[in-house]
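sequence and predicted model, in that order:
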Amino acid sequence: MTKVHPKVVTSSSSHQQRLFGESETSNADRNLNPVVLTVWKKSLLFSCDGFTVYDSNGNLVFRVDNYAAGNKSEVVLMDASGRSLLTVRRKRASITGNWLVYDGETTVNPRFSVAKHVNFMNAKSIAHVSSTAGSPKKKSVAYEIEGSYAQRCCVVYDDKRRSVAEIKRKEAVGGVAFGGDVFRLVVQPEIDSTVAMGLVVVLDRMFGFRSN
């Protein structure tokens, strides 16, 4: 059976700190190469749906485990040990599909919100991310997401129009192609990997073929 996670072995302690968002002030950290994660649309737990995410060494870094009978409007992104990193919750009375993202397991003072973008003048844009830090009523667009999540081909741009994260198909290994349930998440140093994976979770809720 073809392995889902890659076999490349290149890492450093500062690289891992950046991956988990533990250090964002060092100039060396800002010059790091992109973090390449392999995302598997599958939970490690039986009777659950979710995500399993590996780093370039094949180590588990993120996971999402949703029971089939659980709350379909709330998803928790965890690290490898099961510690809650982000809670993704659908905004009440949202017609177009707006989601709020909170730190940890809290559901007050959202860190940012993600809204499905409906604009026929800009068909490439599928969602925009607004920062709600300080006051949920004062929002500023932090990221714009373009492409197609269904095709696993998306780019996240920051407010300076820099590509900070990308969702792309995983290359075939040994002539065996992966389906849409296995893909890459390429994260640039300008965005935290936890945030980038949080955006993947939101996009899956908005555009995924299967709901958790």
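Ah, there it is.

from here on, contacts and neighbour counts on C-alpha atoms
Noted.

how about the nearest residue to Asp204, chain neighbours excluded?
Tyr149 (7.5 Å; Cα to Cα, 6 or more residues apart in numbering).

what do you get for Leu85?
That would be Gly104: by Cα to Cα, 6+ apart, it lies 4.5 Å from Leu85.

run a quick neighbour tally on the one you found.
15 (other Cα atoms under 10 Å).

wait, it sits on Gly82?
No: Gly104 is beyond contact range of Gly82, at 11.2 Å (criterion: Cα atoms under 8 Å).

quick revisit: could you measure from the residue nearest to Leu85 over to Thr52?
Using Cα to Cα, to the nearest Å, one obtains 18 Å as the distance from Gly104 to Thr52.

ok, the closest residue to Lys116 other than its chain neighbours - contacts?
Of all residues not flanking Lys116 in the chain, Ala127 sits nearest, at 4.4 Å (Cα to Cα, 6+ apart). By Cα atoms under 8 Å, 6 or more residues apart in numbering, Ala127 lies in contact with 114-117, 144-146.

try this one next to it:
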Amino acid sequence: MFDRGVEYKRPINMAAKQGGGMMMMMPIVSKVYCSPNEVVRVVRRRPKVPNGGGFVVTDCGQRVVFKVDGCGILGKKEEMVVKDGEGNDLLLLRRKGAMIEALSLTRQWKGFTRDFLGSNKVVFTLKEPNSCFSNKTPIRISAESTEFGTYRNLEIMGDFQQRSCTIVSSKGDVIAQIGVKEEVEKVMSSMDLYYVRIKAGIDEAFVFGVIAVLDYIYDGSTRC
């Protein structure tokens, strides 16, 4: 598994001009997935399959841009893969060993890409509060690269289960927002369809890797 990943080099701090100014780019997986403009994506949970099917991400034209395979499809608990629209593996998500977590205040998830030598490389860590200690501690995310400054350390604010939350920087800047559109709420009683608004320059593959982990944590469609 995860042997078809695109070859990625070390993330670098890049900028692009937008409206006469400079826009920060944050290529955690790849700069290919950093749009120069704000984008809105739609997440649709796959039909129920045994033990965690995952979800599909589309643009406003209903073109598939990402897919997330849950652990039921992969055949291994606490593991998921983010793929591009063509089905190529981009990001492997794996939870840290339970024995180590038992001694920690947090449960940790790691996001891996393939480096230019073909080895798995950790690009971000998500720290889920251990319910044995506190359920009020925020979920924190850290990018492995130190080049992103303000955007290296992030937090989840709000309630993902209600599809009303944001991913924010250490200074409170919103980089992505998750919510249910009003027109969807009128025809659907579940949370199987929701949108994600992603700020310009932010790595979309990374954002949906984070969302995949949140989906798993809160017993969503990715979970076994």
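Here it is on my side, so go on. Note that the structure is a prediction, hence the values are computed from the model and not measured.

ok, of the contacts of Ala127 of structure 1, which come out buried?
Buried subset of these (neighbour count, 16 or more other Cα atoms under 10 Å): 114-117, 144-146.

hang on, Val184 of structure 2 in a helix?
Yes: counting by DSSP: H, G, I helix; E, B strand; the rest coil, Val184 of structure 2 is part of a helix.

what number of residues are in the vicinity of it?
Neighbours around Val184 of structure 2, by other Cα under 10 Å: 15.

excluding chain neighbours, what is closest to it?
Leu193 (7.4 Å).

what's the one you found aligned with over in structure 1?
Aligned against structure 1 by TM-score structural alignment, Leu193 of structure 2 finds its counterpart in Val182.

and if you look at Lys171 of structure 2?
Under TM-score structural alignment, Lys171 of structure 2 pairs with Lys160 in structure 1.

part of a helix, is that match?
No: counting by three-state DSSP, Lys160 of structure 1 is not part of a helix but coil.

separation between it and Gly82 of structure 1?
From Lys160 of structure 1 over to Gly82 of structure 1 (counting by Cα to Cα), the distance is 34 Å.

which of these two has more neighbours?
Ranked by neighbour count (other Cα under 10 Å), Lys160 of structure 1 and Gly82 place Gly82 first, with 14 against 8.

which one in structure 2 is aligned with that one?
Match for Gly82 of structure 1 (TM-score structural alignment): Gly87.

tell me if I'm right that its match and Val65 touch.
No: contact criterion Cα under 8 Å: Gly87 of structure 2 and Val65 do not qualify, at 9.5 Å.

and the longest helix along structure 1, which stretch of structure 2?
Scanning structure 1 for the helix with the most residues, using DSSP state H, yields helix 193-207. With TM-score structural alignment applied, helix 193-207 of structure 1 matches the range 204-218 in structure 2.

list the buried residues of that stretch.
So, applying 16+ other Cα under 10 Å, buried residues of stretch 204-218 of structure 2: 204-216.

how about the residue mapped onto Lys181 of structure 2 from structure 1, nearest residue that isn't a chain neighbour?
In structure 1, the residue equivalent to Lys181 of structure 2 is Lys170, according to TM-score structural alignment. Of all residues not flanking Lys170 of structure 1 in the chain, Phe183 sits nearest, at 4.6 Å (Cα to Cα, 6+ apart).

one more: Thr137 of structure 2?
Closest to Thr137 of structure 2 by Cα to Cα, 6+ apart is Pro129, at 5.9 Å.

thought Arg107 was touching the one you found, still the case?
Yes: the criterion here is Cα under 8 Å, and Pro129 of structure 2 meets it with Arg107 at 6.1 Å.

mutual contacts of the two, please.
With Cα under 8 Å, 6+ apart, Pro129 of structure 2 and Arg107 have no common neighbours.

would you mark the buried spots in whichever strand or helix holds Val156 of structure 1?
Here Val156 of structure 1, judged by DSSP states H and E, is contained in strand 153-158. The neighbour-count check on strand 153-158 of structure 1 (16+ other Cα under 10 Å) flags 154-158 as buried.

these two touch, right, Phe160 of structure 2 and Ala212?
No: if you go by Cα under 8 Å, Phe160 of structure 2 and Ala212 don't touch, sitting 11.2 Å apart.
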